[in-house]
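> my questions concern the predicted model and sequence given below.
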Amino acid sequence: MYGGAAARMLFKGVILMLVVTNSANPTRRHAFFINPEIGSGVIGGIPAPYGSAPYMVAITRGLMVRTFICGGSLISTIHILTAAHCIDLIYDDGVFSDTMRVTVGTNRWMAGGQSYGISYNFTHPEYNFATLNNDIGIMVTSTEVMLSYDVQPVGLSFDFIDAGVRARVASWGSLWFKGPESEVLMELVTVTVDAEECVHVVAEVAAQLSMLAPTVDPRTMLCVFQPSERTMCTVRVTSYDYGTSELFIHAESRGRILGGVPAEDGAAPYIAAVTVGTTVRSFICAGSLFTAKHVLTVAHCISALYRNGSLINSLSITVGTNIWNSGGKTYNISGNITHPEYDPSLLKNDIGFLIVATDVSFSKNVQLIVLSYQNIGADVEAIVAGWGRVNKTKPVSSELLELEMMTVDGQQCAEEVKKEAASIRLQVPPVEPPLMLCAYHSVNHGVCNGDSGSPLIEVSTGKQIGLVSWGLPCARGTPDMFTRISAYEKWFKQTVSVDNTVTSTTTSDTKSTET
């Protein structure tokens, strides 16, 4: 359930990520890409006008001499969306290439723009190299990408795209078979194709060419065609609604509290649903009511609520209900306070406040949470509640779910997470016990995309001891990481006074992260 909906609801527009373009290492390509009749670039395209694709990213490797690997798209200030088979190309003997760079802000991948390092990546857990199913992944930059007129994140559409939709593809791929990569960004206007027709045509042509090609899966692949050229298969973005807590995008492509049960009405009167939209609202993440004007949540959730340097106008919270899209009372948000030392690449200091435009009215089902500043050790019983999808095919759960967990020793947690991450070839931030609290239930029980910001409550005291922050592929059998409340006692007291007013900081002088 991690912020899951954050990306889903905030990204608008359409981006088609080609999976047959931009691969630069023929020795590691799928056979489907190296057949003489199949090009690996935009064939028949034209040079893209400068600045027409400010989201475009060139992925390269090398120091003195750079080699083009593939393309990608900037979807936030630290996230680059690309194909899983592309991510495979940047590993050397199981180790992430330390010369790999991404370049933004230029139509020429070898010149201009700004380059950034990559700290780690996420490949879809069900990616199949043989069939190219779930060919999608995300790279995380070492530092935040600086946005400008020529560098902007693209909007993702999670609408189901059918046939007959005009789309534009851009690429630096080869212009002809075995030709060099284009130095200039090329673009091609194309049209989406009926799924069943695509399946039939691709199979038929592959047979004519005596070529072993993957089966087109319309659920996760979108086909496009340009008259007089050829059909191209793309990853269907609507099939993957990644959350803002990117470390939970692996095992469960739909976020939820795994193994949880419906919370009783009024069991969590402090919980707040963070949503965007007016006529149709979309769930983003969760938070807890800390004062009549402040909702405590995680910084990575707040980051997803920004567009063009400002909070989304339709941003609001709903309190007093277990059904996030029904009942309760909704309040507008006027600003935010993000911890000034929040590090999105390491998920350190992943904490912040949303400021409510008007004081929240209290009732039986709307109450403040009490924070615990006690240092929580191992074997403490706790409970977490949140909203999210209940399985891969159903929509976001409208009902609040909860799960009992047990806190885990910090050093033990750090070692287990590091070991499991290595076993699945996943680069993750280090667990820092002074700032992060670990909790665990069992295999197939845990938190996931969509739960970002959900409060972790100590059972014996009823006080909040953590906020859902990040974790490994959902409910694999390793602890989940929560922002540790006790680590921020001084910051809380410096930032928010007991009479519910902001004291030493305001939204204008406190660091706010944009996506």
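Sure thing, it's come through.
> alpha carbons only for contacts and neighbour counts from here, please
Noted.
> the stretch 201-350 of the chain: strands as residue ranges?
Ranges of strands in the stretch 201-350 of the chain, per DSSP state E, counting those that start in this stretch, are 221-225, 231-235, 261-262, 271-276, 282-291, 294-297, 306-307, 310-311, 316-319, 329-338.
> adding another structure so you can compare the two:
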Amino acid sequence: MLKFVILLSAVACALGGTIPEGLLPQLDGRIVGGSATTISSFPWQISLQRSGSHSCGGSVYSANVIVTAAHCLQSVSASVLQIRAGSTYWSSGGVTVKVSSFKNHEGYNANTMVNDIAIIKLASSLTFSSTIKAIGLASSNPANGAAASVSGWGTQSYGSSSIPSQLQYVNVNIVSQSVCSSSTYGYGSEIKSTMICAAASGKDACQGDSGGPLVSGGVLVGVVSWGYGCAYSNYPGVYADVAALRSWVINNA
């Protein structure tokens, strides 16, 4: 598998040109080519933090359950994790809640990135408001080309070490699993049945966006997972397919 430098978490990116040899699939998410926004526009978005620092995104599923990516929760204990919800800024505002436990999908494979989904149980329940809301899970996938958005506090260019303080978002279009794995793009058989893609010219998720929400039609359709670089034209962002993994989330939440 082509390799891109693995960053902090995981993401998807698309821009143009060939992939340099010797690079590793990037496992970090960030928003590239996006715009600043406020939490009231994405009230399901949370910042998942390790020892007080932003590491990944996530989505509010219920008052005490967060959906994120399994790769965000490797080699970490719940005791150092917290989430910040209800704030436009990852480092201040809103509320912080400790994590009591988490569960990765049993079928998650770090080599293929299949089943890259996890749930987090919070130590205390969130209080819903205009800035903290749950989002429903997609029961079927949007059509190829459907409008979608992805949000997060991830880096704004591939390989960057700094992240924005304010929440960013970008509008993208769904690339179905069959199209994403076709000769139109460069991934081929690396796109598995539990993955869905999304792309827009010069726009993508990136490092630090991992685990965050891909939303279309008002429901969660994807979880930021991986990709080659960020915003490369032949390599859409790759997301865990929420419709395919919906029953696992419901049964484990």
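Received it, and whenever you're ready, just let me know what you need. Because the structure is a prediction, the values reported are computed rather than measured.
> follow-up on the earlier one: any chance of the strands of the stretch 201-350 of structure 1 in TSV, plus distance to Pro430 of structure 1?
As requested, the strands of the stretch 201-350 of structure 1 are arranged in TSV below (distance: least, C-alpha to C-alpha, whole Å):
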stretch	distance to Pro430 of structure 1
strand 221-225	34
strand 231-235	31
strand 261-262	31
strand 271-276	28
strand 282-291	24
strand 294-297	21
strand 306-307	27
strand 310-311	30
strand 316-319	32
strand 329-338	21
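> what would these look like in JSON lines with mean neighbour count and distance to Leu247 of structure 1?
Below are the strands of the stretch 201-350 of structure 1 laid out as JSON lines (neighbours: other C-alpha atoms under 10 Å; distance: least, C-alpha to C-alpha, whole Å):
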{"stretch": "strand 221-225", "mean neighbour count": "25", "distance to Leu247 of structure 1": "23"}
{"stretch": "strand 231-235", "mean neighbour count": "23", "distance to Leu247 of structure 1": "20"}
{"stretch": "strand 261-262", "mean neighbour count": "14", "distance to Leu247 of structure 1": "23"}
{"stretch": "strand 271-276", "mean neighbour count": "28", "distance to Leu247 of structure 1": "20"}
{"stretch": "strand 282-291", "mean neighbour count": "28", "distance to Leu247 of structure 1": "15"}
{"stretch": "strand 294-297", "mean neighbour count": "28", "distance to Leu247 of structure 1": "17"}
{"stretch": "strand 306-307", "mean neighbour count": "17", "distance to Leu247 of structure 1": "20"}
{"stretch": "strand 310-311", "mean neighbour count": "16", "distance to Leu247 of structure 1": "24"}
{"stretch": "strand 316-319", "mean neighbour count": "25", "distance to Leu247 of structure 1": "25"}
{"stretch": "strand 329-338", "mean neighbour count": "20", "distance to Leu247 of structure 1": "20"}
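> out of these, which is closest to Met9 of structure 1?
Met9 of structure 1 lies closest to strand 282-291 among the strands of the stretch 201-350 of structure 1, at 5.8 Å (C-alpha to C-alpha).
> the closest one vs structure 2, average offset?
Its aligned residues in structure 2 lie a mean 0.5 Å from strand 282-291 of structure 1 after superposition (mean C-alpha distance after the TM-score superposition for structure 1).
> give me the stretch of structure 2 that that strand matches.
The alignment of strand 282-291 of structure 1 onto structure 2 (TM-score structural alignment) spans residues 53-62.
> are we agreed that Trp491 of structure 1 is in a strand?
No: counting by DSSP: H, G, I helix; E, B strand; the rest coil, Trp491 of structure 1 is not found in a strand; it is helix.
> that one matches what in structure 2?
Trp491 of structure 1 maps onto Trp248 in structure 2, by TM-score structural alignment.
> where along structure 1 do the helices fall?
Ranges of helices in structure 1, per DSSP state H, are 4-10, 31-34, 84-88, 195-208, 299-303, 410-423, 489-495.
> so of those, which one's packed in deepest?
Each of these was scored by mean neighbour count; the highest is helix 299-303, a mean of 29, by mean count of other C-alpha atoms under 10 Å.
> returning to what we had before: ok, residues contacting the match of strand 282-291 of structure 1?
Stretch 53-62 of structure 2 has contacts (C-alpha atoms under 8 Å, 6 or more residues apart in numbering) with 8-9, 29, 44-49, 66-69, 72, 90-91, 132-136, 152-154, 208-213, 223.
> coming back round to it: how about the helices of structure 1 in a markdown table, adding distance to Gly446 of structure 1?
Listed next are the helices of structure 1 as a markdown table, based on distance: least, C-alpha to C-alpha, whole Å:
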| stretch | distance to Gly446 of structure 1 |
| --- | --- |
| helix 4-10 | 15 |
| helix 31-34 | 38 |
| helix 84-88 | 26 |
| helix 195-208 | 36 |
| helix 299-303 | 19 |
| helix 410-423 | 14 |
| helix 489-495 | 27 |
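> list the buried ones in stretch 373-387 of structure 1?
Across stretch 373-387 of structure 1, burial judged by 16 or more other C-alpha atoms under 10 Å covers 373, 376, 382-387.
> in structure 2, which residues correspond to it?
Against structure 2, stretch 373-387 of structure 1 falls on residues 139-153 (TM-score structural alignment).
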